[in-house]
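>>> what's the 3D shape of this:
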Amino acid sequence: MLKVIIVAISLLFGTSCQSNTKKTESPVRETQKKKEIVKLSVQELDNYETAYFASGCFWCVEAIFESIKGVKEVVSGYSGGTKKNPKYEQVAAGKTNHAEAVKVYYDPEVISFTALVQVFFGSHDPTTLNSQGPDHGPQYRSIAFYKNENEKKTIESYIKALEENDVYNGRTITTQVIEFEKFYDAEAYHQDYERKNPNNSYIRNVSIPRLNRFKENFTDYLKEDSNH
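Reported below is the predicted structural model:
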């Protein structure tokens, strides 16, 4: 039976993901530099499963999935549209059908796809159509991608469980359940953006509070160095 997780959603307003984009990184404390994540090679990542989600600004979403045990790497990017090789400026301006999304590499022997779906729904508000917190537009819509029928059934069953338990107090879940087709990596400066830019106003006021709220509700899923 799918586990229903009730999470209070209360994102802060006033700043937005796109208005605070900078290609220069904010200063990072020496202690943070020592905690640089060791990146796996493409060949090593090929040994793991992949899952794809969209739930608002990918800076936030990437950091959330990176904190989960069994997740080996998370890549920020674009998916859900048809335009080839989209650029951030195009996506952020709503000029493509793509949403800001993440590609999650995970070890299925440590964490299941079902658990990742729980993380997805438990870390954002899936009832806000084409928006998440201070970010508005179809590029910030909620999407759960599936690569096969089993994943599709898992997502749909979890949505049904959320609805039957009225987790969102009568509000309609607007999450799109879409067959995965193509994922485009975002520009290099977007990768690990939250970790590299702790002084960015959006990161301080929106991303970090969102990540901390998530951690409070998913303590059993966190990596040891994330559970603090």
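>>> Please count neighbours and contacts with C-alpha atoms only from this point.
OK.
>>> Between the two ends of stretch 60-77, how far is it?
Criterion Cα to Cα, to the nearest Å; first-to-last residue distance in stretch 60-77 is 12 Å.
>>> Here is a second sequence; please produce its structure as well for comparison:
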Amino acid sequence: MSKRTTGLLTLIAAGSLALAGCGPALAAENHVRAPVAQVKAKESGLKTAVFAGGCFWGVEAVFSHVKGVKSAKAGYHGGTKRQADYKLVSSGITDHTEAVKITYDPSQIRYDQLLRIFFSVVADPTLRNRQGPDRGAHYNAELVPLSAEQRKVARAYLAQMKRSGTWDKPIVTDIVPAKTFYEAEDYHQNFAAKNPDHGYIVRWDAPKVAALKEFYPGVYRASFLKD
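Below is the predicted model of the structure:
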């Protein structure tokens, strides 16, 4: 998130937002209704899953508003414990991607439904090594299944997405092997809830939550998860 740190977002007179010192405002992200999964997840009991979809602030914010999600933790996936440090990860020199580990109740929200939400309002599956205004491999969109069932469903859904014609560009999001997930520093946890007026949250993440509410009102929860 070096671009968030070095290029804080500010309001401009017209009511749109721009990256300070970076010229005109960037175009808004496009949110699309991803297709309903043809392969449904068959799970019971509380489950966990890891999603990497660019800046973990927005990924966490969206899943925090999904009914059935019991916890959402921002963190780092793919590298070593020594590398699991914000300054190192944001420099782009580690093997980590910013990610979010969620715990969910499949009786309320299934894994395939989480995938649909993820690709509808969180991550653009046609982008590699970037999402929104952020650039670098640590912002890549990745699925990290934590069980054979999740892996099967994820593979089927990506294949379905490629056939669907919903996106004009090729689907490039990957499924990656699960490695140790390291929770990010405390100040990154529940960042959107604690900092609703932060420029980055207003510009990039609040619209994701708004799209969740618009697209999937049946699973939308108005309040953030609490610690």
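>>> Superposing both, give me the TM-score.
Once superposed, chain against chain, the TM-score is 0.76 (TM-score structural alignment, normalised by the length of structure 2); 186 aligned residues with a Cα RMSD of 2.0 Å.
>>> Wait, I117 of structure 2 touches L212, no?
Yes: judged on Cα atoms under 8 Å, I117 of structure 2 makes contact with L212 at a distance of 7.3 Å.
>>> can you pull out the helices in structure 1?
Along structure 1, counting by DSSP state H, helices occupy 30-33, 42-45, 58-66, 88-92, 113-122, 149-164, 193-196, 201-202, 208-217.
>>> Which one of those helices lies nearest to F180 of structure 1?
F180 of structure 1 sits nearest to helix 149-164 of all these, at 10.3 Å, using Cα to Cα.
>>> Identify, out of the helices of structure 1, the most deeply packed stretch.
Comparing those by mean neighbour count (mean count of other Cα atoms under 10 Å), helix 58-66 comes out on top with a mean of 25.
>>> what about that helix, how far off from structure 2?
Compared with structure 2 after fitting, helix 58-66 of structure 1 has a mean deviation of 0.4 Å; criterion: mean Cα distance after the TM-score superposition for structure 1.
>>> In structure 2, what stretch matches that helix?
Helix 58-66 of structure 1 corresponds to residues 56-64 in structure 2, going by TM-score structural alignment.
>>> starting at the chain centroid, how far to the matching stretch?
6 Å (Cα atoms, centre = their mean, to the nearest Å).
>>> what's in contact with that stretch?
51-53, 69, 71-75, 98-100, 102, 122, 188-193, 201, 204-206, 208-209, 212, 224-225 (Cα atoms under 8 Å, 6 or more residues apart in numbering).
>>> what does stretch 186-197 of structure 2 give?
So stretch 186-197 of structure 2 is contacted by 57-58, 60-61, 73-74, 198, 201-202, 205, 224 (Cα under 8 Å, 6+ apart).
>>> and the two most separated of these?
Using Cα to Cα, the pair of those lying farthest apart is K73 and V202, separated by 20.3 Å.
>>> The two: who's more crowded?
K73 (27 against 18; other Cα atoms under 10 Å).
>>> What residue in structure 1 is paired with the more buried one?
By TM-score structural alignment, K73 of structure 2 lines up with V75.
>>> Map V177 of structure 1 across to structure 2 for me.
For V177 of structure 1, the residue aligned by TM-score structural alignment is I175.
>>> count of residues packed around the aligned residue in structure 1 for G218 of structure 2?
Aligned counterpart of G218 of structure 2 in structure 1: D220 (TM-score structural alignment). Residues contacting D220 of structure 1 under the criterion other Cα under 10 Å number 12.
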